[in-house]
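In: What shape does this take:
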Amino acid sequence: MDAQELYDDAARERLVAEPPKRVDAPIRTPFERDRARVVHAAASRRLAAKTQVVDPQADDFVRNRLTHSLEVAQVARDLSRALGSQPDIAETAALAHDLGHPPFGHNGERALAALAEECGGFEGNAQTLRLLTRLEAKTFHADGHSVGLNLTRATLDACTKYPWTRAEAPAESGKFGVYADDLPVFAWLRSAAPPGTRQCLEAQVMDLADDVAYSVHDVEDGIVADRVDLTRLDPPAVWQTVREWYLPDASDADLDDVLAGLRTQGSWPTTPYDRSRRGQAALKNLTSDLIGRFCGAVQHATFAAGEGPFMRYAADLVVPDRTRLEIAVLKGIAAHYVMQAEDRLALMVRQRELLHELVAELLRRGPDALQRPLADDWHAAADDSARLRVVIDQVASLTDASAVSWHARLTVPGA
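Out: Reported below is the predicted structural model:
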């Protein structure tokens, strides 16, 4: 059976029914249309100027949120096609997965989470759902409210990395996928899901693709930035970071064994990166081999666990424990040598201060300082909590550079 035929009318349904396209328009599936809508969204373009790990203006090579999302999309599409599910759904979810992330990467996310405490907190994935179903306007309901890009149920479900509310969030992570005032659309998109907080298969593919790309490419960026040397690691220090950031119960012995296994990968470096063309090629081969290693292990384990079909709620992605540990080791290397570097820690403090000052000033000035759509939301807000959410929506939409320029224009005398 063709992958397209696995998805029923409910999976293809949109919040607002749309008339057929004109007869001379290209024939596309509903999921191909979803992908096009995300690609053409203004929020997608803004990702090019948002931090992934290293400031996108710091180096021409390092990844930004847009290039990261494109790489996640490629991994997700290939794995989805290999499993026999609809690749457009997984790819669209991957392209959309970081749309809600604010300026300054996860550092900015933590700052806005603290600032938004009185209106229900902030989480980049919940912001993504809000953007797709409200803020990035393309279609309106008959009652006059925006339904965002009006994506299909299956695509929106695949975009929901954390299908639970803040109150249901695991204590160890605090991650959640929906704000209180977006619960109606969340209930609609999850109407076909079984009870509980299970991700659909396509969301699991997106989630894994994000982890794979994040772990491999952040190490690659760290190597090129001269912050990571895979031939001179300090395992005890890295393992402490792995436990603090990702796997609190991982033992030194297990992590030592996993690193030893990664070093048997034929393309694992034995000499430091020297920036030559041969060195560049070797680094690219390493990233390609690691992605293939992780995705191959997951594909094999998933096929071994059942006959499928591998779509929606008919099956789950199976990630071997060993693969999870290998990914965590790479993420720990990047976190230890790049994200915890002293020069970055000082910069991160200033970034958080900037966002605190910007939010305070926007709250003080009100709608005159907001972009028109957000000013309209301010006027429609019922109370201070709702107005705070509007300001958070505004700041979250900014790029790194525009956050700095807005701050200078609004808070620096004579700027």
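In: going forward, measure contacts between C-alpha atoms and count neighbours the same way
Out: Fine.
In: Buried ones in the biggest helix by length in the chain, by neighbour count?
Out: Identified as the longest helix of the chain according to DSSP state H is helix 277-305. Neighbour counts using 16 or more other Cα atoms under 10 Å place 282-283, 286-287, 289-291, 293-295, 297-299, 302-303 of helix 277-305 among the buried residues.
In: for that helix, packing partners?
Out: helix 65-83, helix 201-224, helix 321-334 (3 or more Cα pairs under 8 Å, 6 or more residues apart in numbering; DSSP states H and E).
In: And the buried residues of helix 277-305, which is closest to residue 149?
Out: residue 295 (30.5 Å; Cα to Cα).
In: Between helix 201-224 and the longest helix of the chain, find me the angle.
Out: If you take axes from the mean of the first three to the mean of the last three Cα atoms, to 10 degrees, helix 277-305 sits at 160 degrees to helix 201-224.
In: and the angle from helix 277-305 to helix 65-83?
Out: Using the same axes, to 10 degrees: helix 277-305 against helix 65-83 is 40 degrees.
In: Okay, angle between helix 277-305 and helix 321-334 too, please.
Out: Going by the same axes, to 10 degrees, helix 277-305 makes 150 degrees with helix 321-334.
In: Of the helices and strands packed on helix 277-305, which stretch is the most buried?
Out: Ranked by mean neighbour count under mean count of other Cα atoms under 10 Å, the helices and strands packed on helix 277-305 are led by helix 201-224, which reaches a mean of 24.
In: now for the next helix or strand after that helix, which elements pack on it?
Out: Using DSSP states H and E, the helix or strand that directly follows helix 201-224 along the chain is helix 235-245. If you count contacts as 3+ Cα pairs under 8 Å, 6+ apart, helix 235-245 packs onto helix 252-262, helix 321-334.
In: Of these, which is nearest residue 175?
Out: Nearest of those (Cα to Cα): helix 321-334, 17.9 Å.
In: what about that closest one, distance to the chain center?
Out: Centroid separation between helix 321-334 and its chain, computed with Cα atoms, centre = their mean, to the nearest Å, is 18 Å.
In: structure for this one too, so we can compare:
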Amino acid sequence: MTDADAERYVPEPPKDPSTVAADAGRGPYSRDRARVLHSAAFRRLAAKTQVHVSASGADSFLRTRLTHSLEVAQIAREMGARLGCDPDVVDVAGLAHDLGHPPFGHNGEDALDAAAGPCGGFEGNAQTLRVLSRLEAKVVGPDGVSAGLNLTRASLDASCKYPWSRRAGTRKFGYYADDAPVFDFLRAGTPADQPERRCLEAQVMDWADDVAYSVHDVEDGFHLGLVRLEALLRDPDERDALCKDVAESYSGEAPAELSGVLDDLLADPAVSAVAAFDGSHAAQVTLKRAASLLIGRFVAEAVAATRERFGDGPLRRYAADLVVPRAARARCALLKGIALRYVMRRPGAAARYAREQEILRTLVAALVQRGPDALDPVFAPLWRAASDDAARLRVVIDQVASLTDPAAVAWFERLR
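Out: Next comes the predicted model:
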């Protein structure tokens, strides 16, 4: 790693002399990790939906955005270390990657994107950069403007899944127009002939994210009784329908190609063993073993393929790209499809999704109408300083995106 990788957007004064001894041995990326862990945005993830409704009551062991982020960070750290990445940088990326997600998961993201049209739309990853570089309370620049957590260039770059602005033909993007200065800062050093190439650490984080939620969402679905493999094992038509869903939503592979991969996945003894899952202790052990084996294989296959292409030395930043075999990506996509088909599209889910979107649309409209007095003290001054209606709308979107799921419902009940 270079001195440029460790630069921060706003230069910071030397550490207080009284803390130097206790701080000995901590590098800039370790400090980045601590800043994310101690942030308010990270704590809020505990009450934001992953795939299942935010944990409560009997289902309190199910994953939230917080537990998912911790798991992504662990997978990314170990995978990155095996490749020679700085482990703290990939850890930071895993912890931070979902900080911008709004209430109600991707459903809430869609609702806010529609509401935010006049100010450039909404995207969870672009919002993550905004949280890290502007909205969190940690560092203020000499001009009095917040620099958010003021992470290093390497950590910000590793957290950026989609290094481009909004454009036609793609739903995903990495920054809003008024965050372009900090985006330009974090992308300094990108190969000039590959301006949209992601650094290796961002690729590791992205694959860790895919692996974590593809395996864990299915695991949680078993615990809820929503995922059962009997139909897939017995019914060729059901397998065909799943492969069609996956081809449409998650994979570039044709349904016929996915069908062969699905047959191999279901024939795996670790997977077929969970078909008789009944919630007993023995069944939970079997399910956990299957989840661990699948994650381990996904990681090992990517590490081996990357090493085969780029050699055995330390691989960091733009020295290599993560290589994930096609078969591994297809198996991962099929697991996502199982969660999509049996969990996200379960009976009654559509009504809940519509209600969630109504809550967020109503909140945005009410806050735009009521102005700064209805906003949190953090956001009210930003509203008053905004130069036009679009800028004020962006403040409202920032406010609503920051809410937890229960807070969004409570604000809705109060403001409507």
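In: hang on, the earlier thing: from the buried residues of helix 277-305 of the first structure, which two are the most distant?
Out: Between all members of these, the farthest pair (by Cα to Cα) comes out as 282 and 303, at 31.3 Å.
In: so what's the most centrally placed residue in the second structure up against?
Out: For the second structure, residue 98 is the residue whose C-alpha lies nearest the centre (Cα atoms, centre = their mean; 3.6 Å). Listed by Cα atoms under 8 Å, 6 or more residues apart in numbering, the contact partners of residue 98 of the second structure are 65, 69, 124, 125, 128.
In: cool, residue 166 of the second structure as well?
Out: 120, 172, 173, 174, 175, 176.
In: What about the residues you listed, which are in strands?
Out: If you go by DSSP state E, the contacts of residue 166 of the second structure have nothing in strands.
In: out of these, who has the most neighbours?
Out: residue 175 (25 neighbours; other Cα atoms under 10 Å).
In: what does it align to in the first structure?
Out: Aligned counterpart of residue 175 of the second structure in the first structure: residue 178 (TM-score structural alignment).
In: Tell me how far that match lies from residue 211 of the first structure.
Out: As judged by Cα to Cα, to the nearest Å, residue 178 of the first structure and residue 211 of the first structure stand 21 Å apart.
In: Check whether residue 373 of the second structure really touches residue 380, as I assumed.
Out: Yes. Between residue 373 of the second structure and residue 380 there is a contact under Cα atoms under 8 Å: 6.8 Å.
In: Excluding sequence neighbours, find me the nearest residue to residue 156 of the second structure.
Out: Excluding its sequence neighbours, the residue lying closest to residue 156 of the second structure (Cα to Cα, 6 or more residues apart in numbering) is residue 186, at 6.1 Å.
In: Who are the contact partners of that neighbour?
Out: So residue 186 of the second structure contacts 153, 154, 156, 157 (Cα under 8 Å, 6+ apart).
In: Mind telling me what the residue nearest to the centre of the second structure corresponds to in the first structure?
Out: Aligned partner of residue 98 of the second structure by TM-score structural alignment: residue 98.
In: tell me the secondary structure for that match?
Out: Classification of residue 98 of the first structure using DSSP: H, G, I helix; E, B strand; the rest coil returns coil.
In: Near whichever residue in the first structure pairs up with residue 244 of the second structure, how many other residues are there?
Out: In the first structure, the residue paired with residue 244 of the second structure according to TM-score structural alignment is residue 240. By other Cα under 10 Å, 18 other residues sit near residue 240 of the first structure.
In: just to revisit the earlier point, how about the residue nearest to residue 156 of the second structure, what's its partner in the first structure?
Out: Aligned partner of residue 186 of the second structure by TM-score structural alignment: residue 189.
In: try residue 411 of the second structure
Out: So residue 411 of the second structure corresponds to residue 406, using TM-score structural alignment.
In: Could you tell me how many residues sit around its match?
Out: 17.
In: Now for it: which residues touch it?
Out: Residue 406 of the first structure touches residue 358, counting by Cα under 8 Å, 6+ apart.
In: host element of it?
Out: Using DSSP H and E, residue 406 of the first structure falls in helix 400-411.
In: That helix: which residues count as buried?
Out: 400, 401, 402, 403, 404, 406, 407, 410, 411.
In: Please name the residues that touch the fifth one.
Out: Residues counted as contacts of residue 404 of the first structure (Cα under 8 Å, 6+ apart) are residue 354.
In: Then residue 53 of the second structure would be within a strand, right?
Out: No. Counting by three-state DSSP, residue 53 of the second structure is located in no strand; its state is coil.
In: what does it align to in the first structure?
Out: Using TM-score structural alignment, residue 53 of the second structure pairs with residue 55 in the first structure.
In: okay, now that match: neighbour count?
Out: Residues near residue 55 of the first structure, counting by other Cα under 10 Å: 18.
In: for it, what are its contacts?
Out: 64, 104.
In: next one: residue 119 of the first structure
Out: 385, 386, 388, 389.
In: So which of the residues you listed sit within helices?
Out: Those of the contacts of residue 119 of the first structure lying in helices (DSSP H): 385, 386, 388, 389.
In: which of the residues you listed lies closest to residue 325 of the first structure?
Out: Among those, and counting by Cα to Cα, the member closest to residue 325 of the first structure is residue 389, at 37.5 Å.
In: what do we get in the second structure for that closest one?
Out: By TM-score structural alignment, residue 389 of the first structure lines up with residue 394.
In: any idea how far its match is from residue 347 of the second structure?
Out: 35 Å.
In: likewise residue 263 of the second structure?
Out: Applying Cα to Cα to residue 263 of the second structure and residue 347 of the second structure gives a distance of 27 Å.
In: of these two, who's got more company?
Out: Applying other Cα under 10 Å to residue 263 of the second structure and residue 347 shows that residue 263 carries more neighbours, namely 13 against 9.
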